[in-house]
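Trainee: my questions are about this predicted structure, shown below with the sequence.
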Amino acid sequence: MSFVLHANIAFAAAFADFDVTTQIRPDGSLLLTLNSDERVIIRRAIDVGQFNTPLQLEWQVGAIRRDLALGAGRSPVIATLQSQSRTSLPTYDFCRSTGPRRGCRV
């Protein structure tokens, strides 16, 4: 199944309360539109690199849900915002990379 088809299915399932339409743009990105009662609620262009894996698609759904909540005057739960973190911070083990030094536990 192509990622575009998978994205269409995922967006339709995630936003079942809306009329969901998607269009492929000439650059390969996806134009997502959520309508309610003949009114455009959200329209977003999503780069192909932002929906070509299940995790990236999940991030997009979360970001759109956050924007919908903010648009409705509700602030998202802090746990929801924390889940938007895409990468962990790098860690370094200085003592192992340079050998034993003063202050390092051996």
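Mentor: Ah, there it is.

Trainee: switch to C-alpha atoms for all contacts and neighbour counts from now on
Mentor: Noted.

Trainee: ok now the helix of greatest length in the chain, how far from the chain's centre?
Mentor: Longest helix of the chain, by residue count under DSSP state H: helix 54-71. For helix 54-71, the gap between its own C-alpha mean and the chain's C-alpha mean amounts to 5 Å (C-alpha atoms, centre = their mean, to the nearest Å).

Trainee: could you do stretch 14-28 as well?
Mentor: Remark: stretch 14-28 is offset 15 Å from the chain centroid, using C-alpha atoms, centre = their mean.

Trainee: take this one as well and set it beside the first:
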Amino acid sequence: MDLDFDTLTKAFPDYELSTKARPDGGFVLTLQREERSFQRVVGASAQLDWLISTLRRDLALEYGEVPPVESLKVLHGRPLPRYLRA
């Protein structure tokens, strides 16, 4: 994924953002505000609008708030991950 760091920073102005590359081409994204830190692993094929919506939803849930409706609409069409047993 080509990370548009400026867009991410504008989407979360109250947070300090940092990333750490992963060997699989993805990265670990850290959002920090005050003493709280929030991390997510982002795959190499993630789309920026999906990432922002997912983060908004997860942050709202983390703080005990109702997620924004627009963050839920973007996620609606995406199937849940499947895990197969070997």
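Mentor: Right, received. Where do you want to start? Bear in mind that the values here come from a model prediction, so they are computed numbers and not experimental data.

Trainee: ok, back up a step: in the longest helix of structure 1, which residues are buried?
Mentor: With burial defined by 16 or more other C-alpha atoms under 10 Å, the residues of helix 54-71 of structure 1 counted as buried are L57, E58, W59, Q60, V61, G62, A63, I64, R65, R66, D67, L68.

Trainee: check these and tell me the two furthest apart.
Mentor: By the measure C-alpha to C-alpha, L57 and L68 form the most distant pair in the buried residues of helix 54-71 of structure 1, at 16.5 Å.

Trainee: and the strands in structure 1?
Mentor: Applying DSSP state E to structure 1 gives strands spanning 19-24, 30-36, 39-46.

Trainee: the first one vs structure 2 - mean distance after superposition?
Mentor: Compared with structure 2 after the fit, strand 19-24 of structure 1 shows a mean deviation of 0.9 Å (mean C-alpha distance after the TM-score superposition for structure 1).

Trainee: what packs against that strand?
Mentor: helix 3-14, strand 30-36 (3 or more C-alpha pairs under 8 Å, 6 or more residues apart in numbering; DSSP states H and E).

Trainee: among these, which comes closest to S75 of structure 1?
Mentor: Closest among those, using C-alpha to C-alpha: helix 3-14, at 19.1 Å.

Trainee: what's the angle from that closest one to helix 54-71?
Mentor: Interaxial angle, helix 3-14 of structure 1 versus helix 54-71 (axes from the mean of the first three to the mean of the last three C-alpha atoms, to 10 degrees): 40 degrees.
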